[in-house]
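coordinates only, sequence not included:
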């Protein structure tokens, strides 16, 4: 087991990022009360972002907490954690640790991934079990089983796409987490339907794909009559599915593991419940059989708008580079050049302008190579994500950080120098931090 010690418990974000990158739950250990509270934001962030994380904290014994008798760092952590995670479990007997870990792993991974909290009262931590305790250790089998929609659900989706004049594919980070890039690329290649990636879905299909409509985002979404959502939620990042970002009469097909998400903000005309990879393995052949292709006049319209916007963007970069001082565009453009030459490099980004401009300027070629603040938008996760990425992948990592974020992670360089300097000698990890002011 790999263990990394950090100065503060909010480093649980590191474990959450590791969970996203590996598809296995990252595990964060904290001390009680204040330490637990320091990790709570990371637990909530993992749950909102759908990253598998298990946070384990020591706590006061129940007979003291339940009667409010007063204890050193006393806090009812189990009940405090419940609203902020996918599930919380209290382990009252040491012999149940195997069962508790197995439940936590399955809960973190099954359905929509998220954060799980395990509460260990003092009596459990100090308890002992029999030396031969293999019977108490559970191996989780098929923690995230495949799920497939019905044939009728597939038919509904195919019928909508068959009649679409302005179809669009909208990719969310769920598509990246699901390792569904092969299926998504096959869908795009065979239909030529324009696609738009959310920020952490960049690279599921390479940004330089001729089917990318990212440079014509407003036009593509604003005129789309059928939107195929793959691992994306109609939350605040997509104006909750409302006009003027989308047409009032737009039809939606949504590939989603959790049925509760359907109709959360507007009508979903063809819900496809299941894990993304399995759904697409069933949907793509049906689409191909129906002979569905994006209409050429729609592709031409998007191409024209993309060229116009790309020309404006290029002029903005040139104007920035002509100034004697370093600006966002002139600072980030060399990073983009590096990323295109070395597509195995990972980039982590957060901030305001830094995040927004970097998202538009830095092209991605590979999935899961870009991490940012995600759905909840919590700042201060950047260096933690970068540490986790360097540790888990052994690849070069760039942390592109806005200047205000530096106030949040002032303790992180200690971890970088303690662990990553050693790692750079052993595994040739290159860790680069770019901070924009």
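Yes, it's here. Note that the structure is predicted; figures quoted are calculated from it, not measured. Numbering: from 1, shown residues only.

make it CA atoms for all contacts and neighbour counts henceforth
Will do.

wait, residue 206 sits on residue 362?
No - using C-alpha atoms under 8 Å, residue 206 makes no contact with residue 362, being 11.7 Å away.

residue 46 touches residue 13, doesn't it?
Yes - with contact defined as C-alpha under 8 Å, residue 46 and residue 13 form a contacting pair (7.4 Å).

so where do the strands sit in the stretch 101-250 of the chain?
115-121, 167-171, 195-197, 226-230 (DSSP state E, counting those that start in this stretch).

mind checking which of those strands is nearest residue 357?
Closest to residue 357 of the strands of the stretch 101-250 of the chain, according to C-alpha to C-alpha: strand 195-197, at 15.2 Å.

could you give me the buried positions within the closest one?
Buried residues in strand 195-197, defined by neighbour count with 16 or more other C-alpha atoms under 10 Å: 195, 196, 197.

which helices and strands sit right next to that strand?
strand 167-171 (3 or more C-alpha pairs under 8 Å, 6 or more residues apart in numbering; DSSP states H and E).

run through who's touching the strand it packs on.
Outside strand 167-171, the residues that touch it by C-alpha atoms under 8 Å, 6 or more residues apart in numbering are 161, 193-198, 201, 220-221, 224-232, 294.

just to revisit the earlier point, export the buried residues of strand 195-197 as JSON lines, with columns for distance to residue 285.
Output for these, formatted as JSON lines (distance: C-alpha to C-alpha, whole Å):
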{"residue": "195", "distance to residue 285": "19"}
{"residue": "196", "distance to residue 285": "22"}
{"residue": "197", "distance to residue 285": "22"}
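
dropping in the other structure now:
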């Protein structure tokens, strides 16, 4: 359970601790909500966010909506105004059930203490049933503090969520599986696409078996990486453009044909590609583009398909895989040539290469979180290989900034045996930087690296002449001498934030300094923050999605 305590839920958090439920107290409900959402993704068990009433619940909607959009199981429990005072201007009064409905699969309010077990059960079931998502439980303060009768406080009530199947391994119909197998057997250039839904389903073994049985190449979305290892001979991640442009049959596991997959449309995808969508509840838009929909769990359907493809010769796609392998090899050689150059001041390539090399060989493999336009986009390319599923976390479907430290705390509590490395752009870090105190308070094994380039995309990147012109204009009474909208304080010492709370702190301005800081902090098993000075001119505006940020025509 993650959250921020206060009126009227303080005693609830204490009671949870007394009952053996770990409560992680955050500094902000938004970050706590992202932690609860990520916990649901990592474990398959709904992560729980606890908030106070009114403004606290509003802050929590950020995490709630994030879980709903990404289809991760999460439950938000909030206190609310005393029922007898509603409509009279009660303390922090808000119709919270109405406020969250757009972002939840289920929302319910307990009107009496005896309602709570049933509402909790309904919330848990809704969050994991079918397409996973968010649920909300509203408990007015008078209900929360009401005395219980002996029957209401019995063990029978406490076990009200027992029997709910958290992993619902729904299978596709046999006839649809046979049709999918037929399409794959007819294909000349098939492609398996592995999305974060397959990672959530923990379909690692099933999809590895399917790739081996079918002989088809695969590519993974950013958070689907590792379900089948990046080092697998069939991996086409580095030949993504060619794979999409030439595939004639694409079987998509747990991914939507949204902006991240170019809407499944030309020119990125081949014009005649036939989609086989594997999803528990595909959207109408995606289903309309598909030749076939296999409604079921990614792991279960992958196993069904593997059995059906028993007679398929996996070597028949050797030429297609060879073309992709050749393209991927060329891309990797080009990348390694770029990474071999040691930049000073540090650029993204040099810094991430140092981090990648420091991560190699750590066992068990660390969980890596990345966010920030240039930071995340470059990290997706450089930080490989991913050898296991659910070890790569980023801004996901919504491109949400500010998720990083919440994710990291969720990973550290859900997978305490692993090092967690959070690579943050300085802008992204700003959303939740105070959670460094949370990390230190609980002594979590998290190393935060802040890529400090002086602002959003790189701070004030105007040429000196333009900066001087701005100062001259300011003398005439304008605000042109104010910092540009993208700029932060130059040369900020973000490392001192962690130091202030007792964690380890480092500043790295060169590859050698960064390598030393990584080596020490990764081995120390305690909170640390490395302030990585990045050349402000190294990135591009909006990273890889700069096309979405069109210049003004005014």
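The structure has been received and is ready for your questions. In this text the structure is predicted, and so the values were computed from the model without any measurement.

need the TM-score between these chains.
In this superposition the chains share a TM-score of 0.93, using TM-score structural alignment, normalised by the length of the first structure; 431 aligned residues with a C-alpha RMSD of 2.1 Å.

which position in the second structure aligns with residue 175 of the first structure?
Counting by TM-score structural alignment, residue 175 of the first structure corresponds to residue 198 in the second structure.

residues near that match, how many?
By other C-alpha atoms under 10 Å, the residues close to residue 198 of the second structure number 30.

so it touches residue 253, yeah?
Yes - taking contacts as C-alpha under 8 Å, residue 198 of the second structure lies within contact range of residue 253: 5.8 Å.

overlap in contacts, the two.
residue 298.

ok so, going back, tell me which of the strands of the stretch 101-250 of the first structure sits nearest to residue 358 of the first structure.
strand 195-197 (14.3 Å).

the second structure: matching residues for that closest one?
Using TM-score structural alignment, strand 195-197 of the first structure pairs with 218-220 in the second structure.

report the buried residues of stretch 222-240 of the first structure.
So for stretch 222-240 of the first structure, counting by 16+ other C-alpha under 10 Å, buried means 222-234.

for those, work out which two are farthest apart.
223 and 231 (21.1 Å).

which SS state does residue 522 of the second structure fall under?
With DSSP: H, G, I helix; E, B strand; the rest coil as the basis, residue 522 of the second structure sits in helix.

contacting residues around the alignment partner in the second structure of residue 240 of the first structure?
By TM-score structural alignment, residue 240 of the first structure lines up with residue 263 in the second structure. By C-alpha under 8 Å, 6+ apart, the contact list for residue 263 of the second structure reads residue 257.

how much space between residue 263 of the second structure and residue 180 of the second structure?
Applying C-alpha to C-alpha, to the nearest Å, the value for residue 263 of the second structure to residue 180 of the second structure is 21 Å.

ditto for residue 387 of the second structure
In this view, residue 387 of the second structure and residue 180 of the second structure are 28 Å apart by C-alpha to C-alpha.

so which of the two has more stuff around it?
Higher neighbour count among residue 387 of the second structure and residue 180: residue 180, with 24 against 16, using other C-alpha under 10 Å.

now the counterpart of that one in the first structure. Nearest residue, chain neighbours left out?
Residue 180 of the second structure maps onto residue 157 in the first structure, with residues paired by TM-score structural alignment. Closest residue to residue 157 of the first structure apart from its sequence neighbours, by C-alpha to C-alpha, 6 or more residues apart in numbering: residue 270 at 5.4 Å.

just tell me what the one you found corresponds to in the second structure.
Looking across to the second structure (by TM-score structural alignment), residue 270 of the first structure lines up with residue 292.

one more: residue 281 of the first structure?
Residue 281 of the first structure maps onto residue 303 in the second structure, by TM-score structural alignment.

compute the inter-axis angle for the helix or strand containing its match and strand 249-253.
Taking DSSP states H and E as the definition, one finds residue 303 of the second structure inside helix 298-308. For helix 298-308 of the second structure against strand 249-253, the angle by axes from the mean of the first three to the mean of the last three C-alpha atoms, to 10 degrees is 140 degrees.

mean deviation of helix 298-308 of the second structure from the first structure?
Once fitted to the first structure, helix 298-308 of the second structure is off its aligned match by 1.2 Å on average (mean C-alpha distance after the TM-score superposition for the first structure).

show me the contact partners of that helix.
169-172, 177-178, 180-181, 197-198, 201-204, 206-207, 209-210, 213-214, 253-254, 278-279, 294.

among those residues, which ones are buried?
Taking 16+ other C-alpha under 10 Å as the criterion, what is buried in the contacts of helix 298-308 of the second structure is 169-172, 177, 180-181, 197-198, 201-204, 206-207, 209-210, 213-214, 253-254, 278-279, 294.

ok, residue 287 of the second structure touching residue 278?
No - counting by C-alpha under 8 Å, residue 287 of the second structure sits too far from residue 278 to count as a contact (10.1 Å).
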